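how would this look folded up:
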Amino acid sequence: MPHAATRAGLFLALAVSALFLAGPATAQPPAVQTPDREVTAQARDIVEWYEAVGTIRPKTETTVESQVQAKILDVKVRPGQTVDKGELLVVLDDRELAARAERANQAVSSARASRNQAREAIASAKAAFDNAQADNRRIKTLFASRTVTAQEMDRSEAEFLRAQSALEQARDGFEAAEGQAAQAEKALEEATIAAGHARIHAQAAGEVVARQAEPGDLALPGKPLLILHTGRALLLEALVREGLISRVKLGDAFPVRVAALAVPGAAPELAGGPDANGSGGLSAVVEEIVPTADPLTRTFLVKAALPETPGLYPGMFGRLFIPLGTRQAVVVPRNAVRRVGQIEMVTVKDGDRSGNYAVKTGQSLDGGYVEILSGLTGNETLLVPGRDR
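The predicted structure follows:
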């Protein structure tokens, strides 16, 4: 057994060395606990709320579409990118459009040449008409003095009528040529505008939220290519049941709760008031009430303007709170209620004694209070447990 004794001694020596090297143990200061705080359950009037659920949407949204049919060569932007007014967004294949504009330009040149020829024809016909008219007047004078024969008089009259008809035809030809020239110039203007539509620019500054076309796709009139939010203003579009729409008026301001704006680490609430989940403080002003109820849901669409808020984006879920009236309830500070499993408990102090009682909470209220639906009647003294520090 000597080997076993040697090993035991070696282990003991190593343990003593480790303790020696570690030095004296550092003593941790004892935790200091703050004393329990006394609060009073209060009976007071609280507001009852109706929650109108809805969606955050942009106040102004622009759909970028093509005005012409052409192949897409390039899309310059992507979702999340901000653009300035006049910035190039989409480039289309303009070869066919340019060829159409060139043909229209040639048609304009041809129509203008025809109009010039018609104008010259009028001038020639007018000169011939003036000569025939002068000759006819002279023959009529001579015929009256019986110097010329009736045959010469008839020939002069016929020449005058032919010259008059030729002048009228020349004038009609000029009007037709002028109309054709005007049509050709209009077609050239349209072709030029169409060619300009091959490069699509932003009509207003904004942010790209959707890209619905890629290079190689065919752009068609009415087919969305991009969706822009032109402006930072947001709306909450909420559905209000028909029995409460009379309580909503244009210009009214109502509390709003957006769950996505909850304060990190905040305790979730069982029942919601406007300030539940740490997202209170938002208020929306009613700007539009659609005056037709949805026949399926029996609700009206209400659009309320939201203030500019960091972290608030289109598409988020929100609630618009509409007051229904007031009622009396027992309220206590939220931190006076603790949860033990599925049971909510409070500590009630009665003289020198205290006891735990089960309660049921309702909606959260301003100032960190919560409604007590059952378990308390009001004026009880509660103990809020202290915390270690």
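
could you use CA atoms for every contact and neighbour count after this?
Will do.

tell me the buried residues in stretch 373-389?
By neighbour count, with 16 or more other Cα atoms under 10 Å as the criterion, the buried positions of stretch 373-389 are 376, 378, 380, 381, 382, 383, 384, 385.

what would those look like in a markdown table with secondary structure and distance to residue 22?
What follows is these, written out as a markdown table (DSSP: H, G, I helix; E, B strand; the rest coil; distance: Cα to Cα, whole Å):
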| residue | secondary structure | distance to residue 22 |
| --- | --- | --- |
| 376 | coil | 56 |
| 378 | coil | 59 |
| 380 | coil | 55 |
| 381 | strand | 52 |
| 382 | strand | 48 |
| 383 | strand | 45 |
| 384 | strand | 43 |
| 385 | coil | 39 |
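
can I get those in a markdown table with distance to residue 297?
Listed next are the buried residues of stretch 373-389 as a markdown table, based on distance: Cα to Cα, whole Å:
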| residue | distance to residue 297 |
| --- | --- |
| 376 | 39 |
| 378 | 40 |
| 380 | 44 |
| 381 | 46 |
| 382 | 45 |
| 383 | 47 |
| 384 | 45 |
| 385 | 47 |
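
what's the closest of these to residue 4?
For the buried residues of stretch 373-389, the minimum distance to residue 4 (Cα to Cα) is 56.6 Å, reached by residue 385.

picking up where we left off before, of all the buried residues of stretch 373-389, which two lie farthest apart?
Between any two of these, the greatest separation by Cα to Cα is 19.6 Å, found for 378 and 385.

show me where the stretch 51-200 of the chain has helices.
Assigned helices in the stretch 51-200 of the chain, in chain order: 95-144, 150-196 (criterion: DSSP state H, counting those that start in this stretch).

give me the helices and strands touching the last one, please.
Read that as helix 150-196. helix 95-144 (3 or more Cα pairs under 8 Å, 6 or more residues apart in numbering; DSSP states H and E).

now do the helix it packs on and helix 150-196, the angle between them.
160 degrees (axes from the mean of the first three to the mean of the last three Cα atoms, to 10 degrees).

if I look at residue 187, how far off is residue 381?
Distance check for residue 187 against residue 381: by Cα to Cα, to the nearest Å, it reads 88 Å.

an error on my part: the question was meant for residue 282.
When Cα to Cα is the yardstick, residue 282 and residue 381 sit 33 Å from each other.

likewise for residue 257?
In this structure, residue 257 and residue 381 are 32 Å apart, going by Cα to Cα.

what are the buried residues along stretch 231-246?
Judged by neighbour count (16+ other Cα under 10 Å), stretch 231-246 contains these buried residues: 233, 234, 235, 236, 237, 238, 239, 240, 241, 245.

now do it: everything it contacts.
Counting contacts by Cα atoms under 8 Å, 6 or more residues apart in numbering, the residues outside stretch 231-246 that touch it are 52-60, 205-206, 284, 293, 297-308, 313-314, 318-320.

helices - which of these land there?
Cross-referencing those with the helices (criterion: DSSP state H) gives no overlap at all.

and these, which of them are buried?
With burial judged by 16+ other Cα under 10 Å, the buried subset of the contacts of stretch 231-246 is 52-59, 205-206, 284, 293, 299-306, 314, 318-320.

run this one through as well so I can compare:
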Amino acid sequence: MNNLIIIVLLSLLMVSCKDSGDIDIQRPLITGVTIAEINPTEVDVYYKTSGTVMAKTISEIASRVMGTVTSIEVKEGDRVAEGELLLTIDDRDIVHKVRAAEQGYKELSKALEAAKQNKHLLNLTYERYKSLYDEKALSEQEMDEIETKKKVADIEFERAQSALERGKATFREVQINLDFTRIKSPISGIVTEKNIEIGNTAVPGIPLLKVEDNSSFRLEVMVDEQLLEKLQVGMPANVYINALNRNVTGQISEIVPVIDPVTRTFLIKIDLNNEELLRTGLYAKALISYGKREAILVPEDAIVEKGQLDGVYTVDDEGIVNYRLIRAGTSFSGGVEVLSGLKEGDRIIVGGIQKVIDGGIFKNK
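Down below sits the predicted model:
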């Protein structure tokens, strides 16, 4: 009896399944949308890195003479022009040396003039003696004596010339040292650091002030060693300044081909296009294009978010529309890269998304 019941139920189930296969599913009709076929697109390959914005010209100013600082004309944040006085150093000792060197130079000038006159006199005397000697009016000994005096006068004149040159050099040297007591800015820019106070002793080689030219900046970043042969000076770079929430364009201006053995990276410098808000020390991210590759791109508006998932509406050969999950990647100027979920030749809806119904059928009017 039980076996009979099971056979009857199976028969009814088979009939039901056969009948249901003949049912024509009524799909919603979709019109007024735009469909595009997926084809690979050539895109730039980017390397992501980050670094610190720096002024292109930063001048650390130190004294070239030792002495006590007697005045400071600037403070941090002041704007200065090239050649503007920044600070002074006690110059009393050097002033005395300048005066002594100047007096010595004048004395040597007088000595040279005396040697010149003596040389001229002996040259005239020598010519007279030679005429007398040729006329047999002078002895050979007398001629030798005047000839010797002439040679000595020539030597004394040369010595006086050399002494004057040395005195001139000494005078110029102490004048230069005097100029070093008035420290001036080598560039136009902003004073960003002051490490000295009035009364402190300035020591040669120890930075006293720092001035940076804020008219041009660059980004210094470390790049993976694998890109050493792929990057070239002049290549463009896109830079994002976090603190300013601003994008800045730039170009690679310098590549330092020395690999850090610890990080396996090397330094590059990117000149940034003029931007008034840039400052030394700002953190920035850089995207550097170093090649091309093929990628599947879809318009950003074609991606539909459902919950936390991304997907697109695909259209098959029969016009049936289905929502397909995708994994989105990097955004490019031509759209968003699809890492998985689509392949070449697939058709997706790129316009009129609001009219799409999942499971509907597309009809081109």
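
follow-up on the earlier one: now the buried residues of stretch 231-246 of the first structure as TSV including secondary structure and distance to residue 37 of the first structure?
Formatted as TSV, those follow (three-state DSSP; distance: Cα to Cα, whole Å):
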residue	secondary structure	distance to residue 37 of the first structure
233	coil	45
234	strand	43
235	strand	43
236	strand	41
237	strand	43
238	strand	42
239	strand	43
240	strand	42
241	strand	44
245	helix	45
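
could you identify the most distant pair in those?
The widest separation within those, taken as Cα to Cα, falls between 233 and 241 and amounts to 25.6 Å.

doesn't residue 52 make contact with residue 282 of the second structure?
Yes: under the criterion of Cα atoms under 8 Å, residue 282 of the second structure is in contact with residue 52, at a separation of 5.7 Å.

quick one: the helices of the stretch 51-200 of the first structure as a markdown table, columns for distance to residue 326 of the first structure and mean neighbour count too.
Compiled in a markdown table, the helices of the stretch 51-200 of the first structure are given as follows (distance: least, Cα to Cα, whole Å; neighbours: other Cα atoms under 10 Å):
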| stretch | distance to residue 326 of the first structure | mean neighbour count |
| --- | --- | --- |
| helix 95-144 | 68 | 17 |
| helix 150-196 | 63 | 17 |
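
looking at those helices, which is closest to residue 87 of the first structure?
Residue 87 of the first structure sits nearest to helix 150-196 of all these, at 14.5 Å, using Cα to Cα.

burial count for residue 261 of the second structure?
By other Cα atoms under 10 Å, 9 other residues sit near residue 261 of the second structure.

that one pairs with which position in the first structure?
Using TM-score structural alignment, the equivalent of residue 261 of the second structure in the first structure is residue 295.

tell me the SS of its match?
Classification of residue 295 of the first structure into helix, strand or coil gives coil, according to DSSP: H, G, I helix; E, B strand; the rest coil.

and it, how far from residue 242 of the first structure?
When Cα to Cα is the yardstick, residue 295 of the first structure and residue 242 of the first structure sit 10 Å from each other.

one more: residue 326 of the first structure?
The separation that residue 326 of the first structure has from residue 242 of the first structure, given Cα to Cα, amounts to 21 Å.

for the aligned partner of residue 195 of the first structure in the second structure, which non-adjacent residue is spatially closest?
Taking TM-score structural alignment as the criterion, the aligned counterpart of residue 195 of the first structure in the second structure is residue 178. Computed as Cα to Cα, 6 or more residues apart in numbering, the closest residue to residue 178 of the second structure that is not its neighbour in sequence is residue 94, at 6.0 Å.

that neighbour touches residue 173, doesn't it?
No: because the distance of 10.5 Å does not satisfy Cα under 8 Å, residue 94 of the second structure is recorded as not touching residue 173.

just checking, residue 251 of the first structure is part of a strand?
No: when classified by three-state DSSP, residue 251 of the first structure is found to be coil rather than part of a strand.

just tell me what it corresponds to in the second structure.
For residue 251 of the first structure, the aligned position in the second structure is occupied by residue 234, per TM-score structural alignment.

with residue 223 of the first structure instead?
The equivalent of residue 223 of the first structure in the second structure is residue 206 (alignment by TM-score structural alignment).

pull the number of nearby residues for that match.
Under the neighbour criterion other Cα under 10 Å, residue 206 of the second structure is assigned a count of 14.

just residue 208 of the first structure next, same as before
Using other Cα under 10 Å, the number of residues around residue 208 of the first structure comes to 20.

tell me which element it falls in.
Residue 208 of the first structure belongs to strand 206-211 when elements are defined using DSSP states H and E.

that strand against the second structure, how far on average?
Strand 206-211 of the first structure: mean distance to aligned residues in the second structure after superposition is 1.4 Å, counting by mean Cα distance after the TM-score superposition for the first structure.

how much space separates residue 127 of the second structure from residue 149 of the second structure?
13 Å.

that should have said residue 115 of the second structure, apologies.
Residue 115 of the second structure sits 13 Å away from residue 149 of the second structure when distances are taken as Cα to Cα.

the second structure: matching residues for stretch 101-108 of the first structure?
Counting by TM-score structural alignment, stretch 101-108 of the first structure sits on residues 98-105 of the second structure.

whoops, stretch 3-12 of the first structure was the one
Aligned by TM-score structural alignment, stretch 3-12 of the first structure falls on no residue of the second structure.

ok, now stretch 60-80 of the first structure?
Under TM-score structural alignment, the match for stretch 60-80 of the first structure is residues 57-77.

buried stuff in the matching stretch?
Buried-residue list, stretch 57-77 of the second structure, by 16+ other Cα under 10 Å: 57-70, 72, 74.

from the residues you listed, which is closest to residue 338 of the second structure?
Distance ranking of those against residue 338 of the second structure, using Cα to Cα, places residue 57 first at 43.4 Å.

residue contacts, residue 87 of the second structure?
Under the criterion of Cα under 8 Å, 6+ apart, the neighbours of residue 87 of the second structure are 69, 70, 71, 72, 73, 74, 182, 183, 184.

so can I have CSV of these showing distance to residue 292 of the second structure?
CSV is the format used below for those (distance: Cα to Cα, whole Å):
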residue, distance to residue 292 of the second structure
69, 59
70, 62
71, 59
72, 56
73, 55
74, 52
182, 56
183, 53
184, 50
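
just the residues you listed now: which is nearest residue 13 of the second structure?
Comparing the contacts of residue 87 of the second structure against residue 13 of the second structure with Cα to Cα places residue 74 closest, at 97.8 Å.

how many residues are close by the closest residue to that closest one other than its chain neighbours?
What sits nearest to residue 74 of the second structure in space, not counting adjacent residues and going by Cα to Cα, 6+ apart, is residue 86, at 5.9 Å. By the measure other Cα under 10 Å, the count of residues near residue 86 of the second structure is 18.
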